[in-house]
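In: let me see the structure of the following:
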Amino acid sequence: MIIGRKFALIRRMAAGGVGSVYEAQDLLVRRRVALKLLNPEYAHMPEVTRRFLREARASGAVSHPNLVTVLEMGRRQNGSYYIAQELVRGTCLRDHLAACGRLDAEHALDIMLPVMSALSAAHRRGVVHRDVKPDNIVVSTGPNGEMLPKLVDFGAAKVVKRRAAMPTQVGVLLGTPNYMAPEQVRGAHDVDSRCDVWSVAVVISELVSGRMLFTGSGDAPAVTYGQILHEAQERITAMLDDLPTDLGVVLAGALRPDRDDRYPTMSAFRRALIALDDSGVGTPKQTPVPGVSSESTERYLEPGPLEEHWSGGDDEGSEGPRSRRLAVDQQQPDSPELALSSGQTKGGEPTLEDQARAAEQALGRNALEQAIAAADDVLQDASDELRPRMWLVVAVGKLWLGMYAECEQAANNAMDAFEPQTTGWYVALGYAATARGTLGKGDELSELVEAIEEEPDEPNAARDVAACRLAIMMLRSGHREKAERLVALVQDSPLSDQHALVCAWRDVVYAELATHAGDVSVYLAHTEAATEHFTFAGDVRNACLQWHNYGNALMQLGAYERAEIVFREVLDLAEPMQLNLVPGALANLGFTLSRIGALDTAWQVESEALRRCGEQGNRRFEAVASIYLALILAMQRDLEAAVQLARAGVTLAATSPPTLAQAHAVLSAMLLLRDESTEALAEARKAMELLDRLGGVEEGEALIRLMLMSALAREGDTKAACEAAQEARDRLQLRADRIANPSWRRSFLSDVPEHARTLELAAQWLDDQRDSQPMGVAQIRNTLLGLGGPASPSERRAKSDQAHDTQPGIGEQEADED
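Out: The predicted structure follows:
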């Protein structure tokens, strides 16, 4: 999916209550970024939106090497916002601590002193973070291999009043309970930089001691709040037992319940730690130390105003490695990507379970080949418990790589290994259905329908998703009745409106139904909704697929220039991940290029699409690429090759009735171009029979009807030709009437060549009472490729540019007619 017309989502990195963070590719400057998206449902909630915007502005107000850089902020067409930030490759400090157990004092200060420098810079700009914790610190690697900690997530930040230059923001209870200062817990509205002083001290104590100072769980924040307000001194004193003496004294000065007794600024706290480090951190205490008086920290404090009033201060730039800094590769894996998923257990070799999790995590990162290889390794010695999980990893990876036969085999193996009606079993069934349907094994889908219709003991989202996958394949195989039964099953599910993935797949099915009904506007709407749901469910692969489908909808509406942009964006995203949709996107791009007159490029792209579809074994896509290439060759006047490809398309589409109907129509057109009207009429009638049986097709309905009209007229059956023209015009107008936006409606009727030609011939034959004169060879050729029709390519491009300002994009509301 493309955000802001330039950011292609790669994978979801994190998800929170109101938004998600994705790794994304900036398609304009060709760099990876971290993209934070506000969930659309919060777009019209003022308080949530203000907090989101405050985060961007707070982060953007401060420039420091140990802070993540905000690159830009923007608003999407659905009203929600996004923030593009520097992408930091590294390990979350929480995971770094878990891997190490506990850090020595020197290592802890190597991480936290640069973070404190960044906070000092923020405080001087009037920005208080309010949520300093290990989860918001990333340990990355600098350009020279040095450890480079970065502070992230200013989502709870507050801008404080500073010399009347910045407005005061009313605070709310924001932050993470375990790291909140007492004044935050009490809900004080005048929280200042000293709450960050407290939080940093809590983090340092946790790093060195290996345990949290305040231990209440996130599910019971009241317990944590009670510890902070009523047990702080007792807990701080106990914590000192685990810390070097001098370090404990300094931290105690930062952990005063009364903020007026703490270090007045982050710089003062930082200077105390630097002085401590320069003199050597003491050894751990052997006996408890009573509460430390305020006088014990006096020697570390220097008089000065609060930092939020400073106009200057210490010149604290980037903190490079200090003389005794530990080498980064001694504390974390060599590869930042493996920091969270290396599968290495603490103090030993990775177990099979560790390797299995690494395979699953690689799949989540869209490292498909790596995931498959890791799963294959586990399968050699896997237990009965691990085997089905790894078969499932292989099935998912193979599907997205376009290896459908291997996907089917792996999915079948997983189904055999999982207990029936469990989540894993349903997931495997869904992938088996997609693989079989894509391979043209429509007759083998019925047994899966019977299996999935068995009622489980309790609702299962995986069952609903599998039913949607199966329904789509049944529709494409021409089994509409069974598909509608599956749709009803999902609609009756209590999870239908609650689970993001179920909502997404439900919209995909609705979009598929709309295509068969010829309702492109409904298709567009459901594709948009599915894209959004997949995005916020973290399923970037399927979001990319639906963005491709959105481009297909634009193509059907005649917005070829916009469709070209979308298909190129899809390829920019899908090619690096080697997704199976690449050949299909190439096929659609080639056809789109032919419609805007770029025939040479179209031929090259379509030929490559046909080659890749053949390698992939996707007979439906191969059929589509064949008939698209036939159309392009016809325009280039290579009729012999065009007819051969059209016939190949008919053969390849044998198991996909909607595509087969389109293939018969294209073959009919090729035969008309060779003046073989009798065989052309036979092919047109075959296409029409399929259209009548299916009740509609995804693409090519107007072409089917247009070829029937012209073939009948060429054969001299005037009456039948006029009847076909009347039916074609009525059907076309019915489909157009379903499109609410007037700009889209005009584009649909005038910019799709076969639509414009249908209306033109119907007007001549029916309204003007002329004889039904068949289209000539030149008219047929021009109609098929969109050249010399209602507008030239340059004129259509100008019209599309003009319509671009009025046609709705993703998330935009459709305009009403005046």
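In: from now on I want contacts and neighbour counts done on CA atoms only, so please keep to that.
Out: Fine.
In: can you pull out the helices in the stretch 301-450 of the chain?
Out: Using DSSP state H, counting those that start in this stretch, the helices of the stretch 301-450 of the chain run over 352-364, 368-379, 386-400, 404-417, 423-438, 446-452.
In: the shortest one: what's the following helix or strand?
Out: Stepping forward along the backbone from helix 446-452, the first helix or strand reached (DSSP states H and E) is helix 461-476.
In: mind giving me the packing neighbours of the helix or strand following that following helix?
Out: Scanning forward in sequence from helix 461-476 by DSSP H and E, the next helix or strand is helix 480-491. Using 3 or more CA pairs under 8 Å, 6 or more residues apart in numbering; DSSP states H and E, the elements in contact with helix 480-491 are helix 461-476, helix 500-516.
In: next, the angle from the longest one to helix 461-476.
Out: Think helix 500-516. Using axes from the mean of the first three to the mean of the last three CA atoms, to 10 degrees, one finds that helix 500-516 and helix 461-476 are set 10 degrees apart in direction.
In: same for helix 500-516, what does it pack against?
Out: Going by 3+ CA pairs under 8 Å, 6+ apart, helix 500-516 lies up against helix 461-476, helix 480-491, helix 520-536.
In: now the second one, please; I'll put the structures next to each other:
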Amino acid sequence: MDPVNDTPNRATDGRADPLIGRVLDGRYRILTMIAKGGMGRIYKAEQQPLNRIVALKVLSVPPTDAGRGEDFRQRFYREASICSKLTHPNTVRIFDYGKSDDGIYFIAMEFLEGRTMRQILADEAPIAPWRVIDLLKQICSSLAEAHSMGLIHRDLKPSNVIITTHADGTEFVNVVDFGLVKDLEGAFGDGEQTQAGLIVGSPMYMSPEQILQGELTERSDIYSLGVIMYGALTGRKPFKQESALALMNCHINVPPPPFAEINPELEVSANLEWVVMTCLAKDPKGRFASVQELSRALSACDKELRGMVTGLQLEIQEGRVILPLELEEHLSRRPAGSSGPYSGSLTLNRPMQVEPPPPRRVGLYVGLGALALLLFIGAAVLVLVAGTDTPPEATPAATVAPAPVEPAPPVEPSPPDGAAADTPAVPTPAPPPQDKPAATPRPADKPVARPADTPVTKPADKPTAAQPADVPAEPPAEPDKPVAEGTDKTDPPPDPGAGDDWGKPQSDIRNPWED
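Out: Below you'll find the model as predicted:
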């Protein structure tokens, strides 16, 4: 329904509205008209004797023969009964419905003081992405209840979304004008959807299957949500045509242009644009399977926007959003049916990694194990070769020389290499000293203590601590490479998050929101 600015006692064509001032069905005193649509008008009325202000929708039913009129009556009461059971906070409540003595069908609904989304977009579009996400998630919450009851809205557009503001400044969505009347046109003539002003839906927001009079499902409503999001984020409608026929052809055959073509200055994340384009898929199977799936995708984009997720790349399989496990678990903390404005209570203490982290400790453990083995072998060599605490230059060879079965003279140049040369020197000296370890237990305590302390604190300092003369030697730095590699793997990959600077480019269309 479109809001009107008429005087309280005049109809839109300038003639006096006969319903103004009338008490309809003995209960509703009509005060003024507030909106009009293809199948009726909405009035501000007072429900008596409760003195409650309501929005009274009066249906404009074309004259029909008795058979079709009865069909309409049955459809009206059946769907009105279903819609009256909608109780979600983001859905406008239906209080009453019926038919007056003079044949006027009416629906009494909750009266709201607020602005339509159409008015907000006309004044402020493009609006900030976080705000679009918030409003759309609330719309999804309303639709989820209706879809679960088999109701398809069929006419989602900004003028059917009323935004009220709470005392704390948060915006609250109220979805109006559900599919209650949209299915009633079947009572008139051969099931046509485009008869004598009974077009079901607005051409700007109609899905391809709706235009082609195909089967309508909840994915048809999702397409309409995609058109709303496209305009809210870019400040432009996806298609701009002079005639309704040309516009409908675009919905069926023409892909919507990328955001960058509409406005190069827009700062909308690739994931959020992907969500919009997925909603606008020509084939219903390419869209989200439900508004719950759309809401999950929007929640993931919200996390990315707030810097809680990095490296996010959304995908869809058979209508379901594929999310990383860690993000999936975090989103599940918020009840799926919850509604209302988003708060900052979901902020994480650390940025969430979208991809599962690689095994980072394995390299560290392997490096430490290899280092420990090298140090043990080096200690054994020092015990057998060094013999004393004297610097291992030419003296260690003299100390080991008295050993009876000593084939170590060819290994005399290896002691100066210390632990760094331990790996190649291990096969030769190790077997002979084992024959006579009796004279070496006492000196062994000192060399073992020195290398053992060194790798715990700083493995690279071992050669300089044990032998200052070996400072020029380069090999001691080589055992440190496994440790350095293991240490690097523990650091999380630096994945930049989405930027938070959401500047609002100015729209160059004066009033792009005519439905």
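In: circling back: return the most buried member of the helices and strands packed on helix 480-491 of the first structure.
Out: Neighbour counts (mean count of other CA atoms under 10 Å) averaged over each of those peak at helix 461-476, with a mean of 27.
In: so that one matches what in the second structure?
Out: The counterpart of helix 461-476 of the first structure in the second structure, using TM-score structural alignment, is absent.
In: for that helix, packing partners?
Out: Checking 3+ CA pairs under 8 Å, 6+ apart, helix 461-476 of the first structure ends up next to helix 423-438, helix 446-452, helix 480-491, helix 500-516.
In: looking at those, which is nearest to residue 376 of the first structure?
Out: Closest to residue 376 of the first structure of those is helix 423-438 (CA to CA; 16.9 Å).
In: what range in the second structure matches that closest one?
Out: Using TM-score structural alignment, helix 423-438 of the first structure lines up with nothing in the second structure.
In: didn't residue 29 of the second structure look like it was pressed against residue 45?
Out: Yes - counting by CA atoms under 8 Å, residue 29 of the second structure touches residue 45, with 5.4 Å between them.
In: comparing these two, which residue is more hemmed in?
Out: residue 45 (28 against 23; other CA atoms under 10 Å).
In: ok, the aligned partner of that one in the first structure - contacts?
Out: Matched to the first structure by TM-score structural alignment, residue 45 of the second structure sits across from residue 24. Residue 24 of the first structure makes contact with 7-11, 32-35, according to CA atoms under 8 Å, 6 or more residues apart in numbering.
In: residue 183 of the second structure now?
Out: With contact taken as CA under 8 Å, 6+ apart, residue 183 of the second structure is in contact with residue 75.
In: I'd like the helices and strands packed on helix 500-516 of the first structure as a markdown table, with distance to residue 609 of the first structure appended.
Out: Shown next, in a markdown table, are those (distance: least, CA to CA, whole Å):
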| stretch | distance to residue 609 of the first structure |
| --- | --- |
| helix 461-476 | 21 |
| helix 480-491 | 29 |
| helix 520-536 | 23 |
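In: out of the ones you listed, which is closest to residue 708 of the first structure?
Out: Evaluated with CA to CA, those place helix 520-536 nearest to residue 708 of the first structure, the distance being 22.3 Å.
In: how about the strands in the stretch 301-450 of the second structure?
Out: Per DSSP state E, counting those that start in this stretch, the stretch 301-450 of the second structure carries strands over the ranges 309-310, 315-317, 320-322, 352-353.
In: which helices and strands does the first one pack with?
Out: The elements that strand 309-310 of the second structure packs onto, with contact taken as 3+ CA pairs under 8 Å, 6+ apart, are strand 352-353.
In: what span of the first structure is the strand it packs on aligned with?
Out: For strand 352-353 of the second structure, there is no aligned range in the first structure, judged by TM-score structural alignment.
In: that strand: how far from the chain's middle?
Out: Offset of strand 352-353 of the second structure from its chain centre (CA atoms, centre = their mean, to the nearest Å): 13 Å.
In: who does it touch, helix- and strand-wise?
Out: Against strand 352-353 of the second structure (3+ CA pairs under 8 Å, 6+ apart) you get strand 309-310, helix 325-331.
In: recalculate using a threshold of 7 Å.
Out: The contact analysis (3 or more CA pairs under 7 Å, 6 or more residues apart in numbering; DSSP states H and E) places strand 352-353 of the second structure against strand 309-310.
In: so residue 467 of the first structure makes contact with residue 484?
Out: No - using CA atoms under 7 Å, residue 467 of the first structure makes no contact with residue 484, being 10.5 Å away.
In: for the helices and strands packed on helix 461-476 of the first structure, give me CSV that also has distance to residue 651 of the first structure.
Out: Below are those laid out as CSV (distance: least, CA to CA, whole Å):
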stretch, distance to residue 651 of the first structure
helix 423-438, 15
helix 446-452, 23
helix 480-491, 22
helix 500-516, 21
